[in-house]
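In: okay, predicted coordinates and the sequence, questions at the end:
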Amino acid sequence: MTVDARHAIHSDRPAKTAWQRGRLLALGSVLVAALLLGHELVPNRWGNLGSLVQTFLPWLGLAVPLGILAALVRRSALAILVVLLPLVAWIWVFLPQIRPPEPAPADLTVVQHNASDTNTDVAGTAEVLLAAEPDVVTLTEVSRETAEQYTRAFGEALPHHETQGTVGVWSRYPLRDATPVDIRPEGVEATWDRCLRVVIRREDAAVTLFVAHLPSVRFGSGGFETGLRNASALQLANAVAAEESEAVLVAGDLNAVLADDAIAPLTNLVTAPTTGFELTYPATFPVVQIDHVLARGATVTETRALPRTPSDHLPILARIDTPSS
């Protein structure tokens, strides 16, 4: 006997049917579906709610199994039926990402990794990165000391290197025109140095590479605090927009998912593959991809996360089809 039936024995109201129970569950499913389909309409007021929703958008899919379980417990046919709405909405939004990638050419392999400023196992980290046979490795959160250690660890495999502040590039190909790029948000001290522009010089063509580490986001008294990151992303976008090279890459820890409209000034200029969920942070249980390799005038044909290093981020590998190919 259900709770509603037992309650009906002691009241004048008839027991609710399976189509009458679970109305709140059904309403919740409708709201989740609306959030999935209309996430771009969620404003960034109230503690940057829009950025928060877009950062964790794929995880709204958990509402489907949880909704089904709750509907079964509640014995609600209505809730079981309506829970299909967020399922359909999730598939509609993420279908491009869950499709198997189509084989595509690539002539340049880039590995990006936030190596972590607390990571002391340089040799072990370099071993993981070199196992992917990269042409270029970009690192963030490196010090002058660890940068020298990475140079020795990469050795002849990546003999060319440039560093700037806490970011660096190691390459199979010669590098030239290394230039610091100021992406400091207003009010941040001058010692904050997290962006480098360099040209990868290949025999048939050159590719301009920006390596950047945008400010972290935090949960604080103001909600999802993204102001510094957004300001830095705008500075980086301005630098990329002013770049005259045909092929441009942006690699780094952007502390943002690509779906976050708050960094649209940058992501409108450079693109990434539309397939796959290559989550990179935190390394113990990745829930978001905030480490990226993006391109303009070239095509990132594949990205995939690499095995874990002692860092709190997973490395990300990108295969790129450049104009020379």
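Out: Here it is on my side, so go on. Since the model is a prediction, treat every value here as computed from it, not as a measurement.

In: CA only for contacts and neighbour counts going forward, please
Out: Fine.

In: which residue ranges of the stretch 151-300 of the chain form helices?
Out: Taking DSSP state H, counting those that start in this stretch as the criterion, the stretch 151-300 of the chain carries its helices at 227-242, 264-267.

In: which residues does the longest one contact?
Out: Residues from elsewhere that reach helix 227-242 (CA atoms under 8 Å, 6 or more residues apart in numbering): 181-186, 214-217, 248, 254-255, 262-263, 265-266, 269.

In: closest one to residue 62 among the helices of the stretch 151-300 of the chain?
Out: Proximity to residue 62 (CA to CA) singles out helix 264-267 among those, at 26.6 Å.

In: which ones are touching residue 244?
Out: When contacts are taken as CA under 8 Å, 6+ apart, residue 244 is in contact with no other residue.

In: and the contacts of helix 227-242, which of them are buried?
Out: 181-185, 214-215, 248, 254-255, 262-263, 265-266, 269 (16 or more other CA atoms under 10 Å).

In: next, count neighbours for residue 94.
Out: 17 (other CA atoms under 10 Å).

In: and if you look at the one 3 residues further on?
Out: Using other CA under 10 Å, residue 97 has 14 other residues around it.

In: from residue 192, how far off is it?
Out: Computed as CA to CA, to the nearest Å, the residue 97 to residue 192 distance reads 35 Å.

In: can you check residue 323 too?
Out: Taken as CA to CA, the span from residue 323 to residue 192 is 34 Å.

In: which residue, other than its chain neighbours, is closest to the most centrally placed residue in the chain?
Out: Per CA atoms, centre = their mean, the C-alpha nearest to the average position across the chain is that of residue 289, at 2.6 Å. With CA to CA, 6 or more residues apart in numbering as the criterion, residue 289 has its nearest non-adjacent residue at 4.3 Å, and that residue is residue 279.

In: need the contact list for that neighbour.
Out: Contacts of residue 279 (CA under 8 Å, 6+ apart): 286, 287, 288, 289, 290, 305, 314.

In: and those residues, which two are furthest apart?
Out: 287 and 305, at 12.5 Å, using CA to CA across those.

In: which one's more surrounded, those two?
Out: Just comparing residue 287 and residue 305: by other CA under 10 Å the higher neighbour count belongs to residue 305, 20 against 17.

In: ok, now which ones touch residue 250?
Out: Contacts of residue 250 (CA under 8 Å, 6+ apart): 209, 210, 211, 212, 270, 292, 293, 294, 295.

In: closest one of those to residue 6?
Out: residue 292 (56.8 Å).

In: wait, isn't that closest one in contact with residue 254?
Out: Yes. At 7.1 Å, residue 292 counts as touching residue 254 under the criterion of CA atoms under 8 Å.

In: hold the first one in mind and look at this next one:
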Amino acid sequence: MTETARRRPGRPTPGWLGRSRPAGPDLLIALVLVVLGVVGGARWLDSTWQPVVVLQTAGPLVALGLLGLLGVTALLRRWWMLLPVGAAVAVAASIALPSWFAETSPDAPLDLTVMAVNLSFGRADAEQVADAVRAEAVDVLVATEVTPEALAALDEAGLDQWFIEEVGETRPESYTGTMVFSRFPATETTGEDPVDAHTPSLQPEVVVDVTGTAVRVKAVHVPAPLAGDTVEWRAALRALATWRDRQEGSEPVLLAGDFNASRGHPAFRHTAEGFDDAHQVAGLGWVRTWPFVGQRVPPYIQLDHLLSRGLTVVEAGSTAIHGTDHAIVWATYALPETESTTP
């Protein structure tokens, strides 16, 4: 006489290798995967809806979350869930890994060093800014959110002895003042440029004569994508892309400053097309320039960039200083080689 086995209510169903596997962990893994996928997928939405703009900054956190989820999935031996989780990790890796591999030319000559700093309403520690300038032997400094008091403090720290040229204006009790300092002769070419119509901040443009080679430098300070300002934020980034397209010929070009955008934003990626992002070329990986100085959220995103065309990136880096929520960014470049002619 045979006895038919009856499955008890609530008993887990057999899994691989005949083992019982409760469905709860699979559902939880799937839910976390969907959430991370939605947040990560936001990078392809060219939107001005602020929640989307904010989500687009979370790309590195999504990559870390997916790696953690992959580890948990393997640890729990949810083998069939490894396929979708692994596929998501592969997509994230294809986006993140290129920034960890350097494409610089370390043997190239060090012809030009450019630094950008957001002084945070002029509150940045002027002595530390000056120390960073001297430590990196900076040739061109782009400073945003410069107040008259901040300029006086920088001069007192010795920058008026370091640089021979100053272009731009300070603005009292405001974030709109921008200055470009240079150790080389510099000619302002700003004019009435429509690229500056979408930001209240000054964005000076100068041509720097670097030992006979003209390098065009555009200071950048895009408005932050705060609630109600995201349309102008995207318009300012698109205007910079238009400015980029107007730069014809072989003249080296640099965009330097606070873009208030990361590579997770489609508008920034469009602006950076055809340009070298110094920190990516240097293979520095997850660069974080904001927010610093006692913020509740630890630094997790790069908003400050150095974009160049016609120059060779030799090295790059960033430095956190007191008084500002932005880290300093800097890069060293080699000028394009010029053909010598014999008489």
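Out: Perfect, I can see it now. None of these values were measured; they are calculated from a predicted model.

In: quick one on the thing from earlier: any idea what the residue nearest to the centre of structure 1 aligns with in structure 2?
Out: In structure 2, residue 289 of structure 1 lines up with residue 302, judged by TM-score structural alignment.

In: please apply the same query to residue 58 of structure 1.
Out: Looking across to structure 2 (by TM-score structural alignment), residue 58 of structure 1 lines up with residue 60.

In: gap between its match and residue 82 of structure 2?
Out: According to CA to CA, residue 60 of structure 2 stands 21 Å off from residue 82 of structure 2.

In: ditto for residue 150 of structure 2
Out: 54 Å.

In: who has more neighbours out of these two?
Out: residue 150 (22 against 18).

In: aligned counterpart of that one in structure 1, please.
Out: So, by TM-score structural alignment, residue 150 of structure 2 is matched to residue 146.

In: so who does that match touch?
Out: residue 122.

In: could the contacts of residue 279 of structure 1 be laid out in TSV, adding distance to residue 106 of structure 1?
Out: Converted to TSV, those look like this (distance: CA to CA, whole Å):
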residue	distance to residue 106 of structure 1
286	27
287	28
288	25
289	22
290	23
305	17
314	22
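
In: mean deviation, the host helix or strand of the match of residue 58 of structure 1 versus structure 1?
Out: Using DSSP states H and E, residue 60 of structure 2 maps to helix 59-75. Aligned to structure 1 and superposed, helix 59-75 of structure 2 gives a mean residue distance of 3.7 Å (mean CA distance after the TM-score superposition for structure 1).

In: and that helix, how far from the chain's centre?
Out: Here helix 59-75 of structure 2 is found 23 Å from its chain centre; the criterion is CA atoms, centre = their mean, to the nearest Å.

In: list the buried residues for stretch 321-341 of structure 2?
Out: 321-335.

In: among the residues you listed, which pair sits farthest apart?
Out: Pairwise across the buried residues of stretch 321-341 of structure 2, and taking CA to CA, the largest span is found between 323 and 335, at 33.6 Å.

In: need the contact list for residue 163 of structure 1.
Out: 147, 169, 196.

In: that one matches what in structure 2?
Out: That one, residue 163 of structure 1, aligns with residue 168 by TM-score structural alignment.

In: and the nearest residue to its match once chain neighbours are set aside, how far from residue 331 of structure 2?
Out: Of all residues beyond its chain neighbours, the one nearest residue 168 of structure 2 is residue 179 (4.5 Å), with distances taken as CA to CA, 6+ apart. Computed as CA to CA, the residue 179 of structure 2 to residue 331 of structure 2 distance reads 18 Å.

In: same deal with residue 69 of structure 2?
Out: For residue 69 of structure 2, the distance to residue 331 of structure 2 - CA to CA - is 36 Å.

In: same check, this time on residue 35 of structure 2
Out: 37 Å.

In: with residue 251 of structure 2 instead?
Out: Distance from residue 251 of structure 2 to residue 331 of structure 2, by CA to CA: 18 Å.

In: ranges for the helices of the stretch 1-150 of structure 1?
Out: Using DSSP H, counting those that start in this stretch, the helices of the stretch 1-150 of structure 1 run over 3-9, 23-37, 45-55, 63-74, 77-82, 84-98, 122-130, 144-154.

In: now distance to residue 110 of structure 1 too, for those, in CSV please.
Out: Converted to CSV, these look like this (distance: least, CA to CA, whole Å):
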stretch, distance to residue 110 of structure 1
helix 3-9, 60
helix 23-37, 32
helix 45-55, 24
helix 63-74, 36
helix 77-82, 44
helix 84-98, 21
helix 122-130, 10
helix 144-154, 14
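
In: deepest of those, which one?
Out: When those are scored by mean count of other CA atoms under 10 Å, the highest mean neighbour count falls to helix 77-82 (a mean of 21).

In: give me the mean distance between that one and structure 2.
Out: Averaged out, helix 77-82 of structure 1 is 4.8 Å away (mean CA distance after the TM-score superposition for structure 1).

In: so what touches that helix?
Out: 18-23, 25-26, 29-30, 67-68, 71-72.

In: could you rerun that using 7 Å?
Out: Helix 77-82 of structure 1 is contacted from outside by 18, 19, 20, 22, 23, 25, 26, 29, 68, 71, using CA atoms under 7 Å, 6 or more residues apart in numbering.

In: quick one, what contacts the residue lying closest to residue 108 of structure 2 once chain neighbours are set aside?
Out: In space, and not counting its chain neighbours, residue 108 of structure 2 is closest to residue 334: 6.1 Å by CA to CA, 6+ apart. By CA under 7 Å, 6+ apart, the contact list for residue 334 of structure 2 reads 108, 109, 110, 111, 112, 311, 312, 313, 314.

In: show me what residue 317 of structure 2 aligns to in structure 1.
Out: In structure 1, residue 317 of structure 2 lands on residue 304 (TM-score structural alignment).
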